[in-house]
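In: Starting from these lines, generate the structure:
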Amino acid sequence: MNATNVLFILSDEHQHNLMGCAGHPFIHTPNLDALAARGTRFRNAYTPSPICVPARASLATGRYVHDIGCWDNAIAYDGSTPGWAQYLTASGMVTDSIGKLHYKGEAAPTGFRHQHHPVHILDGIGQVWGSVRNPLPQTMGRSPLYDKIGPGLSNYNRFDMRVADTAVERLGEHGDNTKPWVLFAGLVAPHFPLVVPQEFLDLYDPDSIELPLLHPSSGYVRHPWVERQAVHMDHDAAIGSDERRRLAMACYFALVTFLDAQVGKILAALKSNGLDETTTIIYSSDHGDNLGKRGMWNKCLMYRESTGVPMIVAGPGIPNGKVCETPVSLIDIQNTILERTGCVAPGNTSPGESLAKLANAPDQPGRLAFSEYHAVGSETAAYMLADADYKYHHYVGLPPELFDLRRDPQELHDLAALPDYAGVMDLFERRLRELLDPEGVDRLAKADQARLVEAFGGREAALRTGTPAATPVPVE
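Out: Modelled structure (predicted):
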């Protein structure tokens, strides 16, 4: 097949199943639904790490977090590990970004020809306080992340509209290109703050929204690793009431629809410039959001609300309207972009595969997706392995979890301790240890973080250093 252009749209914190095309009963996502209808949606798609900076470093390089050492939101991608943008630019291909990347900084040699409205970790240091893990502080105090919930127009909303408008402009300039190009558009919705224009919030009545499942007030007992996260920074307590929980969910749903509208503007420009028949379109997100389930908000957990991501690929040669069962990951995007553009990348060691090839192949339900977490709120590392049937969580020093995804897609029933599943547990632990040394990687991450903490003056100084909440975006 001839090489294509690539338009890669990445959102931030979009839960995997919150699209009409994914079967959600009331979410409004007409543009993403239309994209899925003309392409392939991967039902079992995951992030390599359920937190922004490590996930995006893996995405940039096609490598796992433990391979590149970008452990948390203070250790960002700096270009030292080659990635797809570097390979493309070295081959002479026009490769530009618009919006959020969340790398070390704009000056880092990450490969883009131009970065329009770039967003990186604040001051090149990010959340230094989140690197303090050994020992983990008992609590960071009341969470400020959900102080603002409701209708309005936030800097994040304005930024996303500017990113979409700039993407429309750039696509207008690509119409005459004879060589494949790659354009990355990084949107920040539906990431908190949960503030959204009223017209989108009007689509979701908070009073009609059911409260999240498995709240501890109902008698549910959280896994000890998760409970430690909640004690460290209790977002649910900061939200406070059932009324505000429903409003928070309504705002999140509205932000997903707001995001869909920005995607629609970009896709309309692609079509109006005659580029849709020669362009591969990828839509995904860096990770999901717990959205109140188990009394947890934000991300950072191994459950699918946090580790699952939407994944849609469309374009020449991609099956229309297909739902692929093969487990995939953001790790696969590097080789997708290289394969679709025809870019030869000597030295590329990514374990990923082209999503276009996977879409055209028979489903591979036994293929594994992997995720890991070594960041804020965790005393020890957490790892996830998932195929299309089972999802396994390994917590260093704590009991594992196992879920049957076919029978229990909501992950309500942990099977890890049941004798009937001993063989499945043994198989997944063996496969995990073939991939990495869980305890050794945990020690390595903590050692790197300890060096970072010392570089900022030690534990107490580090706890006072870094952006306290969401990374700010440029304001016009």
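
In: hey, let's count contacts and neighbours off CA atoms from now on
Out: Noted.

In: what about the longest strand in this protein?
Out: In the chain, taking DSSP state E as the definition, the longest strand is strand 181-190.

In: Next, the second sequence, to be compared with the first:
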Amino acid sequence: MTARLAPPMLLCLLLPTAAAAQGPGLGLPKLGDATPRNVVFILSDDHRFDAMGFMGHPFLETPNMDRLAAGGVHLANAFVTTSLCSPSRASILTGLYAHNHRVVDNNNPVPPGTVFFPQYLQAAGYETAFVGKWHMGGGSDDPRPGFDRWVSFRGQGSYLPGPDGLNVDGVRVPQRGYITDELTDYAVDWLEGRSGDTPFFLYLSHKGVHAEFEPAGRHKGAYDDAEFTPPDTMDPEFEGFRDRPMWVQNQRNSWHGVEFPYHSTLDVSEFYEDYCETLLGVDESIGRVLDTLDAMGVLDETVVIYMGDNGFGFGEHGLIDKRVAYEWSMRVPMLMHCPDLFSPGTRVEQVVANIDVAPTILQAAGLAAPDHFDGRSALGLAAGEDVEWRDSLLYEYYWERNFPHTPTIFALRTDQYKFVRPHGLWDLDELYDLRADPAETTNLVFSPEHQEVLRTLKGRLFDTLEGTGGMTVPIYADRGGSQNLRNADGSPAAEFPEPLLRRVPPDRERP
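Out: Have a look, this model is predicted:
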């Protein structure tokens, strides 16, 4: 298997010419005489792949996501290569696996010298704007390279106005209202304030729907009467389970487990209702952006991409949150819209990932992607072309000291099978037949009929890691506190406190 393939091109875009985008060291070859398109990329947080109305959700209504899908393309098998905020966002911005961009947790900053794809767009003459959650190296919200307009906040930010406020082009300003609405205001104002024919790129990066979920006031209670159906795998006695790893069973009673979620008495059904209510604000934001582009007269020619930065669990396998290599964690929504390029109602079945966003947007801008990218452009797939595509995808997650219940994980996913290797544990590997067992309940590592599949995927996993420079585990100094270890005041402890204290809610004894 070839580790990196040349990015596919639309039929109308021929081989790269010698002409290159202008800029100091950032010029990229242009793709023939292609017209650079406007691009809007909207990213949400913790949005799982099936939480959209058109996916047949029992109660959630997302008319604007439905609008994107009906008028454009639904990439039904979109994934992230690391299901965690900062690594996934760094993969989007660099086109690289986490082991190459080295942003492997939510605490450490981006390595110096990292190039983000909007810098290539700037060098090619684009006007660029970043509005929203940056998160990588969360102690700072200073403007980053590649953006003419910058609106952001420190770390996770706050749904409601707080003391930190926002950083607008390097100036600290108060947050005035609900964060999803306010970020959309900034994005729309920037779009409407543009003049002339200069192509533009907007990156709207929402805090929503990150936990703890906080709906806009107008949406609170919208789903109070909705009925949450717990997943079968939330039940520890579910008869479909076969050969679960011990670390997964143990995690049920952890910060990310349904027995003791976030070390609290949180009710998973109410948690999910809050999640859906919070998502309504993100859906409305999409609608406002689309309406703005329409009023500007550029909607049909603009490539609009919507995506989640990782999935999220609500009881599946007895877990909540993300990080793991199960489908509900690593699979995300992804929609593309551009009537000039894409037929309405298109559905793409091939596996597309966050590492593909950068080359896809560069191709929409008429630029050839750099050779060092791990991802490749999905523009041809969305346009309905017959494109040679990957037949497997690498997943990686690196153990975090402040969330120690999830081990380092490597996985290889094909169209039918998934092989999962927990690194550094005396525990079981996992093998699932996704066609026969989409809920990933029956681990086939001991199945005699699947031993050849197991050997093949294990070999391909390590071949892919080796072929992409991923045969070392990144290790960094401790940053951030531990969710398992608490100081006397209840705050996270960066190191083992003396004496060791564990926070347990007073109304609940530890099971």
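
In: Against which helices or strands is the longest strand of the first structure packed?
Out: strand 5-12, strand 94-100, helix 155-173, helix 242-272 (3 or more CA pairs under 8 Å, 6 or more residues apart in numbering; DSSP states H and E).

In: how does it look with 10 Å?
Out: Using 3 or more CA pairs under 10 Å, 6 or more residues apart in numbering; DSSP states H and E, the elements in contact with strand 181-190 of the first structure are strand 5-12, helix 84-90, strand 94-100, strand 114-119, helix 155-173, helix 242-272, strand 279-285, helix 333-341.

In: Relative to the second structure, which residues correspond to it?
Out: Under TM-score structural alignment, the alignment places strand 181-190 of the first structure onto residues 200-209 of the second structure.

In: Between the two ends of the matching stretch, how far is it?
Out: Stretch 200-209 of the second structure has its terminal residues 26 Å apart, counting by CA to CA, to the nearest Å.

In: re the thing from before, the longest strand of the first structure vs the second structure, mean deviation?
Out: Its aligned residues in the second structure lie a mean 0.8 Å from strand 181-190 of the first structure after superposition (mean CA distance after the TM-score superposition for the first structure).

In: Then stretch 427-434 of the first structure?
Out: Looks like 1.2 Å for stretch 427-434 of the first structure (mean CA distance after the TM-score superposition for the first structure).

In: dump the residue contacts of the residue nearest in space to the middle of the second structure.
Out: By CA atoms, centre = their mean, the mean C-alpha position of the second structure lies nearest to residue 309, the distance being 1.5 Å. Counting by CA atoms under 10 Å, 6 or more residues apart in numbering, residue 309 of the second structure touches 43-48, 79-89, 91-92, 205-206, 330-334, 354.

In: switch to 6 Å and redo it
Out: By CA atoms under 6 Å, 6 or more residues apart in numbering, residue 309 of the second structure lies in contact with 45, 88.

In: ok, now residue 379 of the second structure?
Out: Contacts of residue 379 of the second structure by CA under 6 Å, 6+ apart are residue 360.

In: which residue in the first structure lines up with it?
Out: For residue 379 of the second structure, the residue aligned by TM-score structural alignment is residue 356.

In: For its match, give its distance to residue 241 of the first structure.
Out: Distance from residue 356 of the first structure to residue 241 of the first structure, by CA to CA: 45 Å.

In: How about residue 441 of the first structure?
Out: Applying CA to CA to residue 441 of the first structure and residue 241 of the first structure gives a distance of 39 Å.

In: who has more neighbours, these two?
Out: Higher neighbour count among residue 441 of the first structure and residue 241: residue 441, with 16 against 11, using other CA atoms under 10 Å.

In: sec struct for the more buried one, please.
Out: Under DSSP: H, G, I helix; E, B strand; the rest coil, residue 441 of the first structure falls in the helix class.

In: check which helix or strand covers the closest residue to it other than its chain neighbours.
Out: The shortest distance from residue 441 of the first structure to any non-neighbouring residue, by CA to CA, 6 or more residues apart in numbering, is to residue 66 (6.8 Å). Assigned by DSSP states H and E, residue 66 of the first structure belongs to helix 65-68.

In: Which residue range of the second structure does that helix align onto?
Out: So helix 65-68 of the first structure sits over residues 98-101 in the second structure, by TM-score structural alignment.

In: how big is the offset of the matching stretch relative to the first structure?
Out: Mean for stretch 98-101 of the second structure is 1.1 Å (mean CA distance after the TM-score superposition for the first structure).

In: Contacts for that stretch next, please.
Out: 87, 104, 470.

In: Apply 8 Å and report the result again.
Out: Identification of contacts with stretch 98-101 of the second structure by CA atoms under 8 Å, 6 or more residues apart in numbering yields 81-82, 87-88, 90-91, 94, 104, 110-111, 114, 396, 469-470, 472-474.

In: which ones among the residues you listed are found in helices?
Out: Judged by DSSP state H, those include 87, 88, 90, 91, 94 as members of helices.

In: Now do the residue nearest to the last one when sequence neighbours are not counted against residue 417 of the second structure, distance only.
Out: By the measure of CA to CA, 6+ apart, the closest residue to residue 94 of the second structure outside its immediate chain neighbours is residue 116, 5.1 Å from it. Remark: distance between residue 116 of the second structure and residue 417 of the second structure (CA to CA) = 33 Å.

In: Equivalent analysis for residue 127 of the second structure, please.
Out: 42 Å.
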